[in-house]
Structure formats: C-alpha cells, structure tokens
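Asks: only geometry, no sequence info:
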C-alpha cells in the first residue's frame, strides 16, 4: 500500500464514511469496492475493479474552476482505462443516501461481479 493511499484511507470525510457503509451492502452481490485504490497516478475515493466503476465524493473544492478542470482530466484518464465514473457531492451523500444508493445500484446492473462470487453462486445453484 502506498503512503498516499494509506493517508487518504486514514482521514475519510463524513460523506466518505457514509458512502462506504452504503457500498458495503453490495458485497453480497459480488461487488467489492476498495477505498483509495490506485488506478494509474490517481486514487479514486471508491473503485470496484471487477465492475469497472469509480465513485467520487466531491467537496466544495471540486466545483471551483481548478477542481472542475482537474476532475475532467482525471475522469478522462479513468474512462480511457475502461472505468465509468460516478460523482456525488458531499451533500448528496449526507442528505439523500437512498437516492445515491439507487444510482449506484442502477450503475452496477449488468456489470460483472467478482469471479469468486460467481464461482460461489455456481456451487450453490
């Protein structure tokens, strides 16, 4: 684990903590999200590698011109690596968790789950 990733994981915002609890429920369907997992030079807030989905939780700095420009470059890089990017504001996560959950669930529909989960499903069927 890189020093940067470790530092980011150790200081989550309240919105990141809340979203982590929401994302944890997707594990039962085989979608394992990681916090601050490196993709290229970037450390997305949350990433599900099997589903190729990145989720970012944005504070106010992301809505300034410099933040918007940086996020556009970052999103373009992530898309070039095959990831889709969902962005939610801190306010969205803290005040509308059900809506955020629904958007994530819709985004995961039809995406591949963990091969380990798929193997377990095959054994129980």
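Replies: Sure thing, it's come through. The structure displayed is predicted, hence computed values, not measured ones.
Asks: CA atoms for contacts and neighbours, from now on please.
Replies: Fine.
Asks: End to end on stretch 46-64, go ahead and measure it.
Replies: Terminal residues of stretch 46-64 are spaced 22 Å apart (Cα to Cα, to the nearest Å).
Asks: no, scratch that, I was asking about stretch 43-57
Replies: 12 Å.
Asks: Give me the contact list for it.
Replies: 5, 15-16, 31-38, 82-90, 93, 108, 111-114 (Cα atoms under 8 Å, 6 or more residues apart in numbering).
Asks: what about versus this one:
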C-alpha cells in the first residue's frame, strides 16, 4: 500500500522540483538517466513528506542531507519520518550532501548498488531483463 498524496504535498513537491539544492541537482543529473535501467523520481510526495529521490520498484527513498539535518530537532524529525515511511515498507537511504559534492558519480554508483541489492532481495528481475521481454502486442501479431 502506498501512502496518500495530499494536494498540499503535491503542490510543495512541484515547487521543490524547480528549486533543487546544488547536491540534489548534481545527483539528479545522473539519476534522471535511469542508470542500470532503474527509474528515479525527484521531489516525490509521500503522505505529508517530500522525498528528495524515490525508486518505486525498490521501495527506496534517497535523502541528500546537509548540515541542517544534524541540528536542533531535525535528527528526531528525520527518525520519525523514516519510521513513518517504513510503515509503508519504504526504506530511507541518507546520503551526506558533502559526499555528493565531493564525488557525485561514486554516490550514484552506491545508490544503484543499493537498489540492485534490494531488488535481488525482493526477488524482482533485473531491469535489463524486464526491458528485453516480449510485449503482449508483439505476441498477438499487433504493431
């Protein structure tokens, strides 16, 4: 079961898609190309929350955390958010923004490895095998 998407969350997500932070923008330049055949969404609404990036097939939220996530009540808020998502079987992978700035490709490679590990764990076929499958229209002789 997927969490509801309140209209306020959808509106906020659309706004945030236009205002990515520098690390989010850098990572999105790689993830938007569907590396390894895996589709990612940016600033995806999930209930009252907006996920920086989301891979639905792997039930994985990817959060790029800057220094603000370590301050004040933010660690507690993040823990509550992660628990709320976990109730919907969505796990959160937290990536320090400084790591994205230092080596975006390495971070993206790590994310893809996590996605592939999760898909293997779930018993889902690799993306490369899904794309090579014959479509029903080809079997029926339709074009």
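Replies: Okay, I see it. Everything quoted here is computed from the prediction, not taken from an experiment.
Asks: Spatially central, which residue of the second structure would that be?
Replies: Of all residues in the second structure, the one closest to the mean position by Cα atoms, centre = their mean is residue 54, 1.9 Å from it.
Asks: give me the number of residues near the counterpart of residue 53 of the first structure in the second structure?
Replies: In the second structure, the residue equivalent to residue 53 of the first structure is residue 60, according to TM-score structural alignment. Residue 60 of the second structure has 23 neighbours, counted by other Cα atoms under 10 Å.
Asks: do the same with residue 49 of the first structure
Replies: Neighbours around residue 49 of the first structure, by other Cα under 10 Å: 19.
Asks: about what we covered before: how close does the residue nearest to the centre of the second structure get to residue 73 of the second structure?
Replies: The gap separating residue 54 of the second structure from residue 73 of the second structure is 24 Å, by Cα to Cα.
Asks: same deal with residue 88 of the second structure?
Replies: 23 Å.
Asks: Kindly tell me how buried the equivalent of residue 87 of the second structure over in the first structure is, as a neighbour count.
Replies: Under the alignment (TM-score structural alignment), residue 87 of the second structure pairs with residue 80 of the first structure. Around residue 80 of the first structure there are 10 other residues, counting by other Cα under 10 Å.
Asks: Kindly report the same for residue 5 of the first structure.
Replies: Residues contacting residue 5 of the first structure under the criterion other Cα under 10 Å number 17.
Asks: which residue sits closest to it, ignoring its sequence neighbours?
Replies: residue 36 (5.6 Å; Cα to Cα, 6 or more residues apart in numbering).
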